[in-house]
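Student: I'd like to go over a predicted model; first the sequence, then the structure.
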Amino acid sequence: MTVMIVVAIIVSQMKSLETMHLENQVKWYALIQWQPYQYFCCGMIFQNVQECRDALAKYAIMKGLQIHYIKNDQVRVRAECMEKCPWKFLASKNSHNNDFVVKTYVPNHKGYRKNTNPMATSKSLSKLLKDRLLTTPFIKYRDLKNLCKTELKLKISLTQARNIRKNVVADLLGSYTEEYKRLHDYVQEINSRNPGTTCVVKASKVEGGDINHFRCFYVCFVACKKGWTEGCRNIICLDGCFLKGVCKGQLLCAVGRDGNNQMFPIAWEVASVENKENWGWFLNLLKYDLTIGDGAELTIISDMQKGLDSAINEHLPEVEHRMCARHVYAAWAKKWKGEERKIAFWKCARSTFENDLKSQLREMNLLGNGILEDFMQYNVESFSKAYFRTTPKCDYVDNNMAETFNGWILDARCKPIISMLEDIRVQVMRRLYAKRKFCTTWICVVGPRPMQKLERNKELSFKWQMVWNGDEGYEVSNVYDQDNRHIVNLKSSSCTCREWELTGIPCQHAVCVLHSEGLEPENFVAHWYIESTYLKANQFMIQPVRGKILWAETGKEEIAPPAHRKLPGRPKVRRKKDKNEIQKAGKLSRKGRIMTCKICKQPGHNIRRCPQKMNMVLLLSPFYNKVLS
């Protein structure tokens, strides 16, 4: 008898545990993110009445049901279909644990989908589209209406679209503010998980205020720091791009070149505004991390960034500062347009020695009166290969590496600050590992991209012939033009065209000599392009970082988003066009056109301001005749 009682107690406890497990499963099911065409079930539990209403509204929008509330208060929610079909829903409050439980649910529905829905309010639609509008919080109302029409098959009004965007922006501002508050915790987590990393955040208070506003955030991971120092050339590309989220700002980056002539991220900074002070802070920290001193052995390539030139002159006075030739051409071509002038510009930029540059300048001078004077107004030494140093072994005249990095992180730039920084960190972490695996696919010790350049020089080498003096000098002349001659020295790895010294890859003249001597040009490529050097740059890995719930709290003063800067005047809707910019569509503007009067045939005025017309009007007026009499 006693054994039977014990067995009955155990069975009852097992049933209660099984019931509790099923109840937790149903409750968990109600808390997951709803997907299209989900359904309810009897016994489903919601935490509160608002969660029940949101789930019901999402279900009605996704299914296209014309649902309306029969009862809707803090104790019960009863809904039926407006098409008089059997569909019913009832959820009420449980008196024991204050949960909302689905008591009645009839899923049978008879009706047709319509393009309007009473459940599709601006509040419910903003919750439904929040994740979709995260990257484009300031979407145009027209595009938002089209999005609801194509994705949800709903027709919304302009007021609804305005309210939806307003609610989404308000929710995003709340998440942005929370992420700025945890910046100190994020810095501590980065530094603790990646020892040797430089991660700094700077904030300050506005004069007369108590709020600690965000100023700058800088990070340079130890893996990127050591990788650039041991396996990359002494050349850095600097650039800045705009953030596209709710809180505006700038992202400044420093990018190097690896052994395959691809980008190697070094460091990046989030700044509230791009100016000399923030660029100076960025360069000062970068100078400390990479131990580059005054920049005597360093080369920097940049665009025409605000305050960057003066910051470089102050913090890196001995650096070789190259300007992006593509941006120089964009400014120069506003006045001098045409395909021939474009070709002449790039020939000057890609000339590797001074005599070739002078020859190209003489040809350019024939393409327009004053064209050479305007070209020389720009600092030719900063974007022409003829004046580049040969130590970096890089002859690129553009800043494509930094711009590639900006495009690479385009999706991350739309997110809040910590989410953005985490996305960039994960992308760089994956890239370092992927590039280390990519090295195993090389067919020779030289990287694929440098090898393409060497193969091109091999094809061009057949146009040259070599004469040896018996010592160290090789005279290489063109087959079709004997006056075009260069001297190659294999011991010093040099050629009078300077291309071999600039790139570290044998030029077409050097390849001609190497083939004549029975040598392999691959063995004379600089060590920067070799597999062993490439592996040195990618041998260090970024260590994983824990989630927000595991971060330790520093207890430091919370940081607020950057202070809003109201610019003077009315906000510009359209881009301000340059006066010399070509108009692609529409009517040609009459601005700058010299008017000619139809009465007196004189330029400078039209018929309205013609002096002869004014005299005729005075003579015919009664007041003027009365005065004369």
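Tutor: Received it, and whenever you're ready, just let me know what you need. Numbers count the residues shown, from 1 in each chain.
Student: only C-alpha atoms for contact and neighbour calcs from this point on.
Tutor: Noted.
Student: excluding its backbone neighbours, what's nearest Gly245?
Tutor: Cys414 (4.5 Å; CA to CA, 6 or more residues apart in numbering).
Student: For the one you found, grab the count of nearby residues.
Tutor: 21 (other CA atoms under 10 Å).
Student: hang on, it packs against Asp423?
Tutor: No. Applying CA atoms under 8 Å as the test, Cys414 and Asp423 come out as separate, 10.8 Å apart.
Student: Can you list the residue ranges for helices in the stretch 351-500 of the chain?
Tutor: 354-364, 371-376, 400-408, 417-438, 448-460, 499-503 (DSSP state H, counting those that start in this stretch).
Student: Most tightly packed of those?
Tutor: helix 499-503 (a mean of 23; mean count of other CA atoms under 10 Å).
Student: how near is the nearest residue to Glu381 once chain neighbours are set aside to Cys497?
Tutor: Of all residues not flanking Glu381 in the chain, Tyr387 sits nearest, at 5.4 Å (CA to CA, 6+ apart). Applying CA to CA, to the nearest Å, one obtains 12 Å for the distance of Tyr387 from Cys497.
Student: Comparison target below:
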Amino acid sequence: MAGVTVIKSEFESVKKSRVESVRKSNFQSVKKSKNETTLKGNLQSIEKSVEKSVVHSVQKSVGASVENNARGGGSGVHGCDEGLGERFDDNDEDGSYIPSCEEEETDDDMDAKELVSEDEEYTQARLKKKKEKEVFVLTDDMFHEIVNGGQQSEYVSEYENFEEEDIYSDSTDFEEEGRRARDRHARARDAITDNVVENAWQIHLKRASKKHVEAECREPCKWRCYGSRVNKSGDFIMRNVKGVHTCPGKYMEVFRLRPQLSYKELGLDLMQRYAFEDTRWRLYHAKKKSIDLLRGSVEEHYSKPRRYIHELDRADKEGRFEHVDVGVVFKAIYICFSGLREGFKEGCRRVIGLDGAFLKTYLGGILLSAVGTDGNNQMYPISWAVVEIENEVCWSWFINILRRELNLGEGVRITIISDQQKGLENAVKNLIPLAEHRNCARHIYANWKKTHKGPALKQLFWKLVRSTYMEEYNLACKELEKEDGQAFADLMDKNPSKLCKDFITPIQCSDSIMNSVCECFNAYILEARSKHLIDMLEEMRTRLMERLYKKYVDIESYESTSQSHLCPKVKKKIEAMIYESRNCTTIPAIGGRFEVNHFEDRFVVTPSLKQYGCRKWEITGIPCIHACVVINYLKQDVDEYVHEYFSLSKYKVAYGYSGITTVPGRRGRGMGRGTRT
């Protein structure tokens, strides 16, 4: 009986130890219970099941021990210990576990109510955090499947591997699945950001993990939103949105109407309207994000040149539109409308200004342009192109197309004005070698004055380059050399034959030594150069189209009210010279020649030959002050001696062609869609 009593006490100890062991091994499953009643039922089920299993094992062990004692194999507690130890070791092979009879530190001293109270606290915490999840109940069948035989059950809770189901799939490419999960998370954040920029809200991402996104608006606005990832698809869903925005309003329409609005003006407007101040970095990127939403990304723009050229070809079938791609990489695009080409050939002087300007986007690029001069001495755009870089290859490609379009040949009776860009000079020399090539005096002076400063040198420089006849040029050279010999030597190294009026041939009726028409063109499209490719080209086209229309309407209005056949600016210039001619005296001579004295200067003028000593009439096509005195002396009209390039008829011819044609937009005729074949 003593052995049976010991066995009963050991049975109670083993029972408690077995219950505690199973409870710990299944704690992850049991802890998901959300209901105290379910938890107590699970614990009672565990206790009963373990009790049956342990009783069965102990009964067998007691029988084996009694039989062993009967055979003399041992007695008392020692025999029982050996029998239990052997029996439990055999079951270890099956994976079961029963602790030894030795004392261990356990929760044996705690009763069932105290154990339940600890799990109840944990359950209440889980209930507060996960209210929407279903209650997981560990049934008796599940428990027996775990306990019987000591085998680990293959059953897995629906919620046990929640994260693994979302991130991993049957595919073995875990990196690809992880990348997709990160992409979904990034798209969720981008959606919130786009909404923020569109409505000018001050949103802060409070939490942005792989499974959750939580955002809130800044004080005092009470707006909040919460989103999480869907279990199966992995997409993010905004599950809860609270409050209504009370923060500053929308700015998308402001940027739509005023895209040139600077971040400084935006900051001042926010401060004035809402007493809200933000950093320059945030203001700059808010504007950039708004512009991208309105105009599209850079990738979208540089994927559309082919379709854009197709639309231009459809609208102007006689124009010249080309684009160059290397594989899928954009390299260049050339645009020349037939109306501009024919207007230049028929109504303008054969003087072309060539220049390149930087694009103001972060990708960079160069805008090449060819600009002429109309009868009113204003710019007349001919063609333009966008290239990667300004070098000899790009300029040769541009000038070669321009030469074929304008029938320039080798450059006979053609004048080119440009800066001293080396690649441009080589391209002009190789493709149109017989053209008169002038260098912009303003660019040369900007480089020359870096080492030769001072108002005296500046005055002497411009006196030299504006000399129209040889005597005046030689006198200016002597004065500059006397003032600063090194400055004079450096200027002579710049090849003065390309920048002084004294060396200009009297063919083109233009004494321009500065590339002012190209500078005007670049300033006119300054805002457009800060946009992406397609938007820039479209704004250039629309602005120039509107300008051509206004020029034609204005000249018709001027013609109906004016009695002169000359363009307005030329007429105004002649009137100023006629007024200044009061300081001149005229002495006639036999043979139609006249001596004209203007202060200390004296010149010989022959009106019938349109010749005079200062050469201004010859190189400009407009009578100078000396010629105006002689023409008035002969009682004739000065306007009749002006070259026809400055007449209203030529001006109307230049602007009378179709100019720049209209082009439908993205929705008008599918500029944003693929073209049909």
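Tutor: Everything's here; your move. Treat the numbers as computed from the prediction; the structure is a model and nothing was measured.
Student: sorry, back to before: what residue in structure 2 is paired with the residue nearest to Gly245 of structure 1?
Tutor: The pairwise alignment with structure 2 assigns Cys414 of structure 1 to Ser530, based on TM-score structural alignment.
Student: do the same with Arg436 of structure 1
Tutor: Using TM-score structural alignment, Arg436 of structure 1 pairs with Tyr552 in structure 2.
Student: my guess is Phe217 of structure 1 contacts Tyr186, does it?
Tutor: No. Between Phe217 of structure 1 and Tyr186 there is no contact under CA under 8 Å: 10.9 Å.
Student: With neighbour numbers in mind, choose between these two.
Tutor: Taking other CA under 10 Å, Phe217 of structure 1 and Tyr186 do not tie; Tyr186 has more neighbours (26 against 22).
Student: ok, now which ones touch the counterpart of Cys518 of structure 2 in structure 1?
Tutor: Counting by TM-score structural alignment, Cys518 of structure 2 lines up with Ala402 in structure 1. Going by CA atoms under 8 Å, 6 or more residues apart in numbering, Ala402 of structure 1 touches 237-239, 253-255, 263.
Student: One more: Gln420 of structure 2?
Tutor: So Gln420 of structure 2 contacts 439-440, 443-444 (CA under 8 Å, 6+ apart).
Student: Go through those residues and flag which are in helices.
Tutor: Among these, the members found in helices (DSSP state H) are 443-444.
Student: Just the buried residues of the contacts of Gln420 of structure 2.
Tutor: 439-440, 444 (16 or more other CA atoms under 10 Å).
Student: ok, which stretches of the stretch 151-300 of structure 2 are helices?
Tutor: Going by DSSP H, counting those that start in this stretch, the stretch 151-300 of structure 2 shows helices at 162-167, 174-199, 252-257, 263-274, 280-295, 298-301.
Student: Go through those helices and name the closest to Thr123 of structure 2.
Tutor: Nearest of the helices of the stretch 151-300 of structure 2 to Thr123 of structure 2, taken as CA to CA: helix 162-167 at 19.1 Å.
Student: I would like the range of structure 1 that aligns with the closest one, please.
Tutor: Going by TM-score structural alignment, helix 162-167 of structure 2 lines up with nothing in structure 1.
Student: so how far is that helix from its chain's centroid?
Tutor: 36 Å (CA atoms, centre = their mean, to the nearest Å).
Student: May I see the buried residues of that helix?
Tutor: Neighbour-count burial for helix 162-167 of structure 2 [16+ other CA under 10 Å]: 165-167.
Student: where exactly do the helices run in the stretch 351-500 of structure 2?
Tutor: Using DSSP H, counting those that start in this stretch, helices in the stretch 351-500 of structure 2 cover 392-406, 422-431, 441-448, 455-465, 470-483, 485-492.
Student: okay if I get those helices as CSV plus distance to Lys250 of structure 2?
Tutor: Formatted as CSV, the helices of the stretch 351-500 of structure 2 follow (distance: least, CA to CA, whole Å):
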stretch, distance to Lys250 of structure 2
helix 392-406, 44
helix 422-431, 48
helix 441-448, 45
helix 455-465, 52
helix 470-483, 62
helix 485-492, 57
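Student: And those helices: which comes nearest Gly592 of structure 2?
Tutor: Closest among these, using CA to CA: helix 470-483, at 24.4 Å.
Student: equivalent range in structure 1 for the closest one?
Tutor: Against structure 1, helix 470-483 of structure 2 falls on residues 354-367 (TM-score structural alignment).
Student: can you give me how far the matching stretch is from the chain middle?
Tutor: 38 Å.
Student: Would you mind listing the outside residues contacting that stretch?
Tutor: By CA under 8 Å, 6+ apart, stretch 354-367 of structure 1 touches 340-341, 344-345, 347-348, 351, 371-372, 386-387.
Student: ok, of these, which come out buried?
Tutor: 341, 344-345, 347-348, 351, 371-372, 386-387.
Student: Any idea which of the helices of the stretch 151-300 of structure 2 gets closest to His598 of structure 2?
Tutor: Short answer: helix 263-274, nearest of the helices of the stretch 151-300 of structure 2 by CA to CA, at 54.7 Å.
Student: rewinding a little: out of the helices of the stretch 351-500 of structure 1, flag the one nearest Val26 of structure 1.
Tutor: Among the helices of the stretch 351-500 of structure 1, the nearest to Val26 of structure 1 by CA to CA is helix 417-438 (31.5 Å).
Student: looking at the helices of the stretch 351-500 of structure 1, which is closest to Ile211 of structure 1?
Tutor: Across the helices of the stretch 351-500 of structure 1, Ile211 of structure 1 has its closest neighbour in helix 417-438 (18.4 Å, CA to CA).
Student: Mean per-residue distance, the closest one versus structure 2.
Tutor: In the superposition against structure 2, helix 417-438 of structure 1 averages 0.9 Å from its aligned positions (mean CA distance after the TM-score superposition for structure 1).
Student: ok, residues contacting that helix?
Tutor: Everything outside helix 417-438 of structure 1 that qualifies as a contact, by CA under 8 Å, 6+ apart, is 176, 179-180, 183, 186, 265, 409, 412-414, 535, 538-543.
Student: switch the cut-off to 6 Å
Tutor: Residues outside helix 417-438 of structure 1 that contact it (CA atoms under 6 Å, 6 or more residues apart in numbering) are 412-413, 538, 542.
Student: about what we covered before: of all the helices of the stretch 351-500 of structure 1, which lies closest to Thr159 of structure 1?
Tutor: Taking those one by one with CA to CA, helix 417-438 is closest: 30.6 Å.
Student: so how far is that closest one from its chain's centroid?
Tutor: 14 Å.
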